[in-house]
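K.L.:
My questions concern the predicted model and sequence given below.
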Amino acid sequence: MGSALLPTLRRKPEVDAAIRDTLDKVLVLRFGRADDAACLHLDDILAKSSWDISRFAMVALVDMDSEEMQVYIDYFDITLVPATIFFFNAQHMKMDSGTPDHTKWIGSFSSKQDFIDVVEAIFRGAMKGKLIVSCPLPPERIPKFQLLFKDV
């Protein structure tokens, strides 16, 4: 079910509209499942942070179990949940966090402040015209994961 404070997008046209219509703000899309413990932890952090970042960002949850979302899941190669993807003015924003994948944040954030710091860094970089920004968090607070490549 996700957070009652955050909109949940279940259809592809809803995600398309959110990406297209969110102007001059960072759009934070959390891809995951409402019954996953890691997603619930991240949803709690996102909900608690949404008011603090409301001047420069908007947060929405994306239900991965919807068949229509398979296009996004394949495009962004989402295999681990939760996966958080950032956009600014319909442009996909990337972040160099020292992990092999710069296209998304995999896992939860350690704290509300970590999430706010990441979104603020993306917003500041986007306002300067950057498409990739450096992660403001120290390496010990960045989730580690192993990438597994299919058919390689």
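P.N.:
That came in fine, so what should we check first?
K.L.:
alpha carbons only for contacts and neighbour counts from here, please
P.N.:
Will do.
K.L.:
ok, longest helix in this structure?
P.N.:
helix 112-127 (DSSP state H).
K.L.:
ok, residues contacting that helix?
P.N.:
Helix 112-127 is contacted by residues 25-26, 45-46, 48-49, 52-53, 56-57, 88, 93, 95, 109, 131-137 when judged by Cα atoms under 8 Å, 6 or more residues apart in numbering.
K.L.:
Figure out how far it is from the centre of its chain.
P.N.:
Distance, stretch centre to chain centre, for helix 112-127: 11 Å (Cα atoms, centre = their mean, to the nearest Å).
K.L.:
and after it, which helix or strand comes next?
P.N.:
Moving toward the C-terminus from helix 112-127, the next helix or strand (DSSP states H and E) is strand 132-134.
K.L.:
Show me where the protein has its helices.
P.N.:
12-21, 37-49, 70-75, 112-127.
K.L.:
quick one: which of those is nearest Lys144?
P.N.:
Nearest to Lys144 among those is helix 37-49; the distance by Cα to Cα comes to 14.1 Å.
K.L.:
which secondary structure elements does the closest one contact?
P.N.:
helix 112-127 (3 or more Cα pairs under 8 Å, 6 or more residues apart in numbering; DSSP states H and E).
K.L.:
Against that first model, consider the following:
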Amino acid sequence: MSFLFMTLTKKQEVDSIIRDTIDKVLVLRFGRSSDAVCLQLDDILAKSSREVSKFATVALVDIDSKEIQVYVKYFDITLIPSTIFFFNAQHMKMDSGTADHTKWVGAFHRKQDFVDVVEAIFRGAMKGKLIVTCPLPPERIPKFQLFFKDV
């Protein structure tokens, strides 16, 4: 399914897509195409791409690329897949009841969950918000233990 989306392997490509995606939510999936959970997420992204195409752009970011490591460190991506959202070059955060509001970790349970999240981010962004509340019920939000280093 990843052939449907642009795969970014260079920092410059990520910089450009963040800068050039205007009036749409930019969905960046950080991961690797060989990972089972990434493939599950990519399938959901592909199935919903038509529904969100009017208000979102999806791109995949190859987490193993040397040039991408600056983003991996910046967004503290330790678990894959991690999905990060932007709107007009602004990092969009989402309160989903987890400790980390900066990214979505794991796959979505179903297509409609992804559509609902992107729609909530888009609506919030249109109102000037930088953080939105996750529209999904807690049981459909992946839970991960976060271990903080150097705290």
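P.N.:
Here it is on my side, so go on. If you're wondering where the values come from, they're calculated on a predicted model, not measured in any experiment.
K.L.:
Report the contact partners of the residue most central in space within the second structure.
P.N.:
For the second structure, Thr83 is the residue whose C-alpha lies nearest the centre (Cα atoms, centre = their mean; 2.2 Å). Applying Cα under 8 Å, 6+ apart to Thr83 of the second structure gives the contacts 27-30, 103-106.
K.L.:
Equivalent analysis for Leu41 of the second structure, please.
P.N.:
Going by Cα under 8 Å, 6+ apart, the list of residues near Leu41 of the second structure reads 81, 106-108.
K.L.:
related to what we said a few turns ago, how about TSV for the helices of the first structure, with distance to Thr99 of the first structure added?
P.N.:
As requested, the helices of the first structure are exported to TSV (distance: least, Cα to Cα, whole Å):
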stretch	distance to Thr99 of the first structure
helix 12-21	25
helix 37-49	19
helix 70-75	19
helix 112-127	15
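K.L.:
Indicate which one of the ones you listed is closest to Leu61 of the first structure.
P.N.:
Closest to Leu61 of the first structure of the helices of the first structure is helix 37-49 (Cα to Cα; 8.1 Å).
K.L.:
The closest one vs the second structure - mean distance after superposition?
P.N.:
Compared with the second structure after fitting, helix 37-49 of the first structure has a mean deviation of 0.5 Å; criterion: mean Cα distance after the TM-score superposition for the first structure.
K.L.:
just the angle between that helix and helix 112-127, please?
P.N.:
70 degrees (axes from the mean of the first three to the mean of the last three Cα atoms, to 10 degrees).
K.L.:
Show me what counts as buried in helix 37-49 of the first structure.
P.N.:
By 16 or more other Cα atoms under 10 Å, the buried positions in helix 37-49 of the first structure come out as 38-47, 49.
K.L.:
for those, which one is nearest Tyr72 of the first structure?
P.N.:
Closest approach to Tyr72 of the first structure among the buried residues of helix 37-49 of the first structure (Cα to Cα): Cys39, at 17.6 Å.
K.L.:
so that closest one makes contact with Val81?
P.N.:
Yes: counting by Cα atoms under 8 Å, Cys39 of the first structure does reach Val81; the two are 7.0 Å apart.
K.L.:
shared neighbours, these two?
P.N.:
Shared contacts of Cys39 of the first structure and Val81, counting by Cα under 8 Å, 6+ apart, come down to 32-33.
K.L.:
Compute the number of surrounding residues for Thr102 of the second structure.
P.N.:
18 (other Cα atoms under 10 Å).
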